[in-house]
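Enquirer: Structure for the following, please:
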Amino acid sequence: MHIVIMGCGRVGSKLAHILEDKGHSVAIIDQSPEAFRRLRGGFKGRRITGFGFDRDVLVEAGIEHASAFVAVSSGDNSNVISARVARETFGIDNVVARIYDSRRAEVYQRLGIPTVATVRWTADQMLRRLLPEGAEPLWRDPTGQVVLAELHVDSGWIGEKVTAIEEAAGTRVAFLSRMGEALVPTADTVIQDGDIVNVMAHTGDMQRINEAVSRRVERSE
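Expert: Model prediction:
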C-alpha cells in the first residue's frame, strides 16, 4: 500500500518509519528540505519539497495511486486543505488530518474528514490518569452523541459478574482492560481487582451510568 504523508516533523517522520517497517511504500512532503533530516539514513521512501495542498506536489508524491493520505504538519489550515484536496480532487477515501483546535476538529469530523485533535487528546489522557472519575471519553462519534468511556467502578463490584454491572447501569460493557490487555466479556466474566470497565453509550446517559457503578453493591450471602 502506498501512503502519502504531509509534514516531516516528529510525528510525520515517526509514521513514515513505522509504515515503511510494515512493508508499505511512503512519500513524505514538507516545505522545508531541512525537515527530512529527521528521516533515518536507510529510509527508502520519496522526499518531496513543497506544500501538501499543491496538486503537482501531490502527484509527484504518488497520490494518484495512493491508498491513504495523512496531514500532520504544524498548521491546522494546511492539514485540512491538504486532506480535502486528497479526498475531493484525487478521490482518496482514507485521509486523516491532525488538528490542534478541538472545535475545528469536531466540524471537520462532521464533514467526513477524520481528525486527531492532539492538544485535546493529550489533555484527556492526562485527565484520565489524574481524575479517573468523570474524565473525558476515550472516543466520541462525529455527532457527539455516542461515546466510548472508562468507568470508575467501586471496589464492591470486584467478584461480581459483568452482567450485574450491565443490569445496574442499564448499558452494555464493550470491553475490559485487564493487565494491559483488552478482554471482551462473556456472560460468565467476573470483575477482577484492577480491571478497567469500558462502555459504549449515549452521551446523555453517562452521568446516570457513572452514578450507578460508583456505588458499592450489596452482595447476597
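Enquirer: hey, let's count contacts and neighbours off CA atoms from now on
Expert: Will do.
Enquirer: which stretches of the chain form strands?
Expert: With strands called from DSSP state E, the chain shows them at 2-6, 25-30, 46-49, 68-71, 94-99, 115-117, 139-140, 146-151, 173-178, 181-183, 196-202.
Enquirer: Centroid-nearest residue for this protein?
Expert: Centrality entry for the chain: nearest residue to the mean C-alpha point is residue 116, 6.3 Å, by Cα atoms, centre = their mean.
Enquirer: need the contact list for the nearest residue to it once chain neighbours are set aside.
Expert: Distance criterion Cα to Cα, 6 or more residues apart in numbering; nearest residue to residue 116, sequence neighbours excluded, is residue 98 at 4.8 Å. When the contact criterion is Cα atoms under 8 Å, 6 or more residues apart in numbering, the partners of residue 98 are 71-73, 76, 79, 115-118.
Enquirer: would a markdown table of these with distance to residue 180 be doable?
Expert: What follows is the contacts of residue 98, written out as a markdown table (distance: Cα to Cα, whole Å):
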| residue | distance to residue 180 |
| --- | --- |
| 71 | 30 |
| 72 | 28 |
| 73 | 31 |
| 76 | 33 |
| 79 | 33 |
| 115 | 26 |
| 116 | 23 |
| 117 | 24 |
| 118 | 23 |
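Enquirer: next up, for comparison:
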Amino acid sequence: MVAYFIRPGDDVDLHVAWITDRSPHGHRQRPGTVPTATARIADRRPPPVHVIIGGCGRVGAQLADQLSREEHDVVIIDADPEAFDRIGSAFNGETLIGNIIDQQTLERAGIVAADVLAAVTNLDNANLMAVQIARELFDVKNTIARLFNPQREDSYRKMGVTYVSGTRLVARAIMKQLDIYTFPPHVGFAEGEIDIVELVVTQKGHGMTVGELQNRGGLRIAAIERDGRTRIPAGKDRLLHDDLLVAAVRGGRPGRKARGLLGTPAATRRV
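Expert: Below you'll find the predicted structure:
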C-alpha cells in the first residue's frame, strides 16, 4: 500500500467514472476508475497578508517571527543592520535597512500592496508618522503604532490611530489588534489579560457539558448560538458540533486541555 499526504492547495486527480453493472437485478451504475477531473483541496486557513514591520527591536523581531511562522509575507525595516540578528533562524521574510518614515524605503518594502503596517520602534514620533504616511499616502487600511508615552493616548485616539502601549505581551496584543491572531477578541479588559471571544465547538467537543468544557479549558461560556437562536447556558447543558460560543478567556485563548475541542468560526464552520 502506498500512502499519499494531501496538503491544502494541492491539485488532485479524481478517478471517477460510471460503468454499467449488468447484474441479474438489472442495469445499475457503479464507480469506475477513469480519471475525469482535477480538484483542489480547499485551504481553510486565512489567506496570507503582506505585513510591513517598522523596528526590529525585541517586539518587532518577535512579531516578525510569529507572522512568518503563520506563512504571512513579512518585511521588517530597521536602520541598524545588526538589529536583524534578533530574528529567529526560521524567519523566511525580508529584512530591509532603512527608515520607516522614508517614503522610498516604504515603497521598497512593498507598501503599495501592503495589508498591514505595524510601527514598533522605540520612538513614538516615528511610529505615529509611519502610520500616518501609510494611511494617507498609500491607503493602508490596517495600521498600528506602539506607544511609549501614555500621556499621548488622547491625541492618538482623536487622530483615530490604533495603538498598543506598555511593555507586557506587546507582540501578542498587536497580533490581536491586527485581527490575525488565533482567536480574535471582541472585547478586552483587565489590562488585556481577559478577552471575550467567539469559539466554535469541533467534532471532538461534541457531547461535552458546558461545565466540563469550562473546567477543562479555563474559560467561562456566556452564550451559545445554535440553529439561529442564542441562549445563556447552564453547566449541565451539552454542547453540539458547530455550536457558536461567546466566552471569556484569559490571554486570548482557551487552556491547553481544550486544544482540539474548540476552533475559530472561520476555520471550523461548515460551508
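Enquirer: And the TM-score between these chains?
Expert: With the length set by TM-score structural alignment, normalised by the length of the first structure, the two chains reach a TM-score of 0.58; 148 aligned residues with a Cα RMSD of 3.1 Å.
Enquirer: Take the strands of the first structure and lay them out in a markdown table including distance to residue 127 of the first structure.
Expert: Formatted as a markdown table, these follow (distance: least, Cα to Cα, whole Å):
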| stretch | distance to residue 127 of the first structure |
| --- | --- |
| strand 2-6 | 30 |
| strand 25-30 | 33 |
| strand 46-49 | 38 |
| strand 68-71 | 27 |
| strand 94-99 | 20 |
| strand 115-117 | 15 |
| strand 139-140 | 14 |
| strand 146-151 | 12 |
| strand 173-178 | 18 |
| strand 181-183 | 21 |
| strand 196-202 | 15 |
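Enquirer: do you know which of those lies nearest residue 211 of the first structure?
Expert: strand 146-151 (9.7 Å; Cα to Cα).
Enquirer: Tell me the helices and strands packed up against that closest one.
Expert: For strand 146-151 of the first structure, the contact count by 3 or more Cα pairs under 8 Å, 6 or more residues apart in numbering; DSSP states H and E identifies strand 139-140, strand 196-202 as packing neighbours.
Enquirer: and those strands, which is most packed in?
Expert: Among those, strand 196-202 has the highest mean neighbour count (mean count of other Cα atoms under 10 Å), at a mean of 19.
Enquirer: Aligned against the first structure, show me the partner of residue 122 of the second structure.
Expert: Residue 122 of the second structure is assigned residue 74 in the first structure as its aligned equivalent, the criterion being TM-score structural alignment.
Enquirer: now do residue 97 of the second structure
Expert: Under the alignment (TM-score structural alignment), residue 97 of the second structure pairs with residue 49 of the first structure.
Enquirer: what's the closest non-adjacent residue to the counterpart of residue 142 of the second structure in the first structure?
Expert: Aligned by TM-score structural alignment, residue 142 of the second structure pairs with residue 94 of the first structure. Excluding the flanking residues, the one nearest residue 94 of the first structure by Cα to Cα, 6+ apart is residue 68, at 4.8 Å.
Enquirer: my guess is the one you found meets residue 4, correct?
Expert: Yes: when contacts are counted by Cα atoms under 8 Å, residue 68 of the first structure is listed as touching residue 4 (6.5 Å).
Enquirer: Can you pick out the residue with more neighbours from those two?
Expert: Residue environment comparison for residue 68 of the first structure versus residue 4 gives the larger neighbour count to residue 4, 27 against 19, counting by other Cα atoms under 10 Å.
Enquirer: what sits against that one?
Expert: 26-29, 61-63, 66, 68-70.
Enquirer: Give me the aligned partner of it over in the second structure.
Expert: Across the two structures, residue 4 of the first structure finds its equivalent in residue 52 of the second structure, going by TM-score structural alignment.
Enquirer: I'd like to know how far its match sits from residue 131 of the second structure.
Expert: Using Cα to Cα, to the nearest Å, we find residue 52 of the second structure at a distance of 11 Å from residue 131 of the second structure.
Enquirer: joint contacts of these two?
Expert: The contact lists of residue 52 of the second structure and residue 131 share 117-118, where a contact means Cα under 8 Å, 6+ apart.
Enquirer: give the contact list for residue 177 of the second structure.
Expert: With contact set as Cα under 8 Å, 6+ apart, residue 177 of the second structure has these partners: residue 144.
Enquirer: Revised request: answer the last question for residue 29 of the first structure.
Expert: Taking Cα under 8 Å, 6+ apart as the criterion, residue 29 of the first structure is in contact with 4-8, 47-52, 57, 61.
Enquirer: Please identify which pair of those residues lies farthest apart.
Expert: Every pair in the contacts of residue 29 of the first structure was compared (Cα to Cα); the two farthest apart turn out to be 8 and 57, at 14.6 Å.
Enquirer: Which of the two has more residues huddled nearby?
Expert: Set side by side, residue 8 of the first structure and residue 57 give different neighbour counts by other Cα under 10 Å, the larger being at residue 8 (28 against 17).
Enquirer: Hmm, residue 28 and that one touching each other?
Expert: Yes: with contact defined as Cα under 8 Å, residue 8 of the first structure counts as touching residue 28 (6.6 Å).
Enquirer: Could you report the neighbour count for the nearest residue to residue 95 of the first structure once chain neighbours are set aside?
Expert: Nearest in space to residue 95 of the first structure, with sequence neighbours left out and distances taken as Cα to Cα, 6+ apart, is residue 69 at 4.7 Å. Neighbours of residue 69 of the first structure under the rule other Cα under 10 Å: 26.
Enquirer: Figure out how far stretch 14-21 of the first structure is from the centre of its chain.
Expert: 17 Å (Cα atoms, centre = their mean, to the nearest Å).
Enquirer: Neighbours of residue 167 of the first structure, how many?
Expert: 11.
Enquirer: what do you get for residue 125 of the second structure?
Expert: Here the neighbour count serves as a burial measure; for residue 125 of the second structure (other Cα under 10 Å) it reads 12.
Enquirer: what residues are up against the aligned partner of residue 58 of the first structure in the second structure?
Expert: Counting by TM-score structural alignment, residue 58 of the first structure lines up with residue 106 in the second structure. Going by Cα under 8 Å, 6+ apart, residue 106 of the second structure touches residue 100.
Enquirer: Helices along the stretch 151-271 of the second structure, start to end?
Expert: According to DSSP state H, counting those that start in this stretch, the stretch 151-271 of the second structure carries its helices in the segments 153-158, 170-177, 210-217, 265-268.
Enquirer: give me the stretch of the first structure that the shortest one matches.
Expert: Think helix 265-268 of the second structure. So helix 265-268 of the second structure is aligned with nothing, judged by TM-score structural alignment.
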